[in-house]
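Peer 1: Sequence and computational prediction follow.
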Amino acid sequence: MRGIIEFSNYCLQDCLYCGLRCSNANIKRYRMTDDEILSGAKDILGSGIGTIVLQSGEDTFYSSQKIVNLIRRIKDETGLVITLSIGEWPFEDYELFKAAGADRYLLKHETSDAQLYKDIRPGCELSCRLKCQKHLKSIGFETGSGVMVGLPGQTIESLAEDIMMFRELDIDMIGIGPFIPHDETPLKVPLKVRLKWFSR
């Protein structure tokens, strides 16, 4: 069992499948304060759950030092195992998070198909994501990743590559879920149109 606190739904990315995408104007945005997050952590501890997941969009409001301070407070006041799911950061920031007491890091790559990754995550490269995952592993984090099944343009071959990549990266936690189109994203269009966009 894990207690998840989604502390911000702001995100600088514009992924075609995600309702938090920065161009979605029809979402009520929020950011939790440190005290609100800590209160949630204490509730999680009080319910008998030993692991907290701190999750957000890629929100630059939270500097690396803010995250470090938050990790330290949660560790000092609850002793919970801490999993971070906060996207891509410079390598030196990952090292700060680990030194502050974070235990696990979840960084899904959604697909091992480099072109499909680029299609659904404009301006992003799969190679960068994989470098982050490998660095997280190398500095002692338990690492988590995952993919979606049913993405437009996805093939059986790329699904097989997904499984092989999990083994290559020696991922500790794997999440695999169905692609479900979100109403406020470009992928919430008829299937025939989506397939036309991504046909190669």
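Peer 2: Here it is on my side, so go on. Numbering: from 1, shown residues only.
Peer 1: Please count neighbours and contacts with C-alpha atoms only from this point.
Peer 2: Fine.
Peer 1: could you say what helices and strands the lengthiest strand in the chain packs with?
Peer 2: The longest strand of the chain (DSSP state E) is strand 142-149. Packing partners of strand 142-149 (3 or more C-alpha pairs under 8 Å, 6 or more residues apart in numbering; DSSP states H and E): strand 104-106, helix 126-138, helix 156-169, strand 173-178.
Peer 1: Below is an additional structure, to be compared with the one above:
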Amino acid sequence: RYRMTVKEIISSAKVAVDKYRFKALVLQSGEDDWYDDDKLITIVKALRKMGILIFLSIGMRSRETYQKLFDAGARAALLRFETSNKEIFAKLRPGTNLDDRINLIKELKNIGYVVATGFIIGFPGETNEDRVNNILLTKSLSPDMYSFGPLIPTMGTPLEAQKKVAKDLVLKTIAISRFVDNNCNILVTTALETLDESAKREALLAGANSMMINMTPLKYRPLYAIYDNRSDLSKEIDNSIKETVDLLYSLGRSPIDIGV
């Protein structure tokens, strides 16, 4: 893991907006309380002056924190419920409560955030019924974006021996989600790209319609060891943008949150 300073984050955002003309940026920290309210508010206010959509991915925080950040200028938030199965959730996230997580997602909607939520595919003990319930729970929360991806077994973690999720299972989940909610935005996650080089294209063809480009400075990417064999560890930002735009154009689509 790593931490960027407030100054580094604002500087990286400025490059994304001024050089690459991004119109939306995701601030991702996980559940790291080092980024307290004061630091987050400073960052959000600085980015708000750049005239972009600010998307938060900061995990379980208080409603008051999210309200402060909304007031500072943040307008979107990503918070997955992880799984609809309470038993699986309790085993994987001891000391936390699924209902609390779901309630916070609902509170984000009430505050006025554009909300992205969803789940992870492939937890131990997960059944097809669980996967269906995951999709239905996502829809019931009325999110603006569905975000789900495969579990990637990673060395040194409790789930390192878990079987790798089949790409087709993820693509099927995307397709079913598209049928269940034909007006939703469905994100192609980095975890899915890690499964297979062709997964990004296949996901878009299966029903996904949203993508994110990693703007993390290259020197920090190897330190983000959330799972092994990440697909974008050494890829230059210019190349990532070109590949993404070329892919969209090849499918008859075009980007809307980047000025190209």
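Peer 2: That came through, no problem. Only a predicted model underlies this, so the values are computations on that prediction, with no experimental measurement involved.
Peer 1: hmm, back to that, return the most buried member of the helices and strands packed on strand 142-149 of structure 1.
Peer 2: Neighbour counts (mean count of other C-alpha atoms under 10 Å) averaged over each of these peak at strand 104-106, with a mean of 26.
Peer 1: how far is it from where the chain is centred?
Peer 2: 9 Å (C-alpha atoms, centre = their mean, to the nearest Å).
Peer 1: Name the next helix or strand downstream of it, please.
Peer 2: Sequence order places helix 114-120 as the next helix or strand after strand 104-106 of structure 1, per DSSP states H and E.
Peer 1: Ile176 of structure 2 pairs with which position in structure 1?
Peer 2: Matched to structure 1 by TM-score structural alignment, Ile176 of structure 2 sits unpaired.
Peer 1: Surely Ile176 of structure 2 is in a helix?
Peer 2: Yes. Counting by DSSP: H, G, I helix; E, B strand; the rest coil, Ile176 of structure 2 is part of a helix.
Peer 1: re the thing from before, the helices and strands packed on strand 142-149 of structure 1 into JSON lines, with extra columns for distance to Leu84 of structure 1?
Peer 2: JSON lines is the format used below for these (distance: least, C-alpha to C-alpha, whole Å):
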{"stretch": "strand 104-106", "distance to Leu84 of structure 1": "5"}
{"stretch": "helix 126-138", "distance to Leu84 of structure 1": "11"}
{"stretch": "helix 156-169", "distance to Leu84 of structure 1": "18"}
{"stretch": "strand 173-178", "distance to Leu84 of structure 1": "13"}
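Peer 1: so which of these gets nearest Glu36 of structure 1?
Peer 2: strand 104-106 (21.6 Å; C-alpha to C-alpha).
Peer 1: average distance between that closest one and structure 2?
Peer 2: Superposed on structure 2, strand 104-106 of structure 1 shows a mean distance to its aligned partners of 0.2 Å (mean C-alpha distance after the TM-score superposition for structure 1).
Peer 1: Tell me where structure 2 has helices.
Peer 2: Using DSSP state H, the helices found in structure 2 span residues 6-18, 37-48, 63-72, 86-92, 98-111, 128-140, 167-180, 190-195, 199-206, 237-250.
Peer 1: Adding distance to Gln28 of structure 2, write those helices out as a markdown table.
Peer 2: Shown next, in a markdown table, are the helices of structure 2 (distance: least, C-alpha to C-alpha, whole Å):
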| stretch | distance to Gln28 of structure 2 |
| --- | --- |
| helix 6-18 | 11 |
| helix 37-48 | 11 |
| helix 63-72 | 14 |
| helix 86-92 | 21 |
| helix 98-111 | 16 |
| helix 128-140 | 21 |
| helix 167-180 | 23 |
| helix 190-195 | 13 |
| helix 199-206 | 21 |
| helix 237-250 | 17 |
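Peer 1: Nearest to Leu79 of structure 2, out of these?
Peer 2: Of all these, helix 98-111 comes closest under C-alpha to C-alpha, at 6.7 Å.
Peer 1: Give me the helices and strands touching the closest one, please.
Peer 2: helix 63-72, helix 86-92, strand 114-117.
Peer 1: Let's have those in TSV, adding mean neighbour count and distance to Thr138 of structure 2.
Peer 2: Shown next, in TSV, are those (neighbours: other C-alpha atoms under 10 Å; distance: least, C-alpha to C-alpha, whole Å):
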stretch	mean neighbour count	distance to Thr138 of structure 2
helix 63-72	17	20
helix 86-92	14	15
strand 114-117	24	7
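Peer 1: which stretch among these comes nearest Lys49 of structure 2?
Peer 2: With C-alpha to C-alpha as the measure, helix 63-72 is the member of those nearest Lys49 of structure 2 (10.4 Å).
Peer 1: what stretch of structure 1 does the closest one fall on?
Peer 2: So helix 63-72 of structure 2 sits over residues 91-100 in structure 1, by TM-score structural alignment.
Peer 1: Tell me roughly how far that stretch lies from structure 2 on average.
Peer 2: Per aligned residue, stretch 91-100 of structure 1 averages 0.7 Å (mean C-alpha distance after the TM-score superposition for structure 1).
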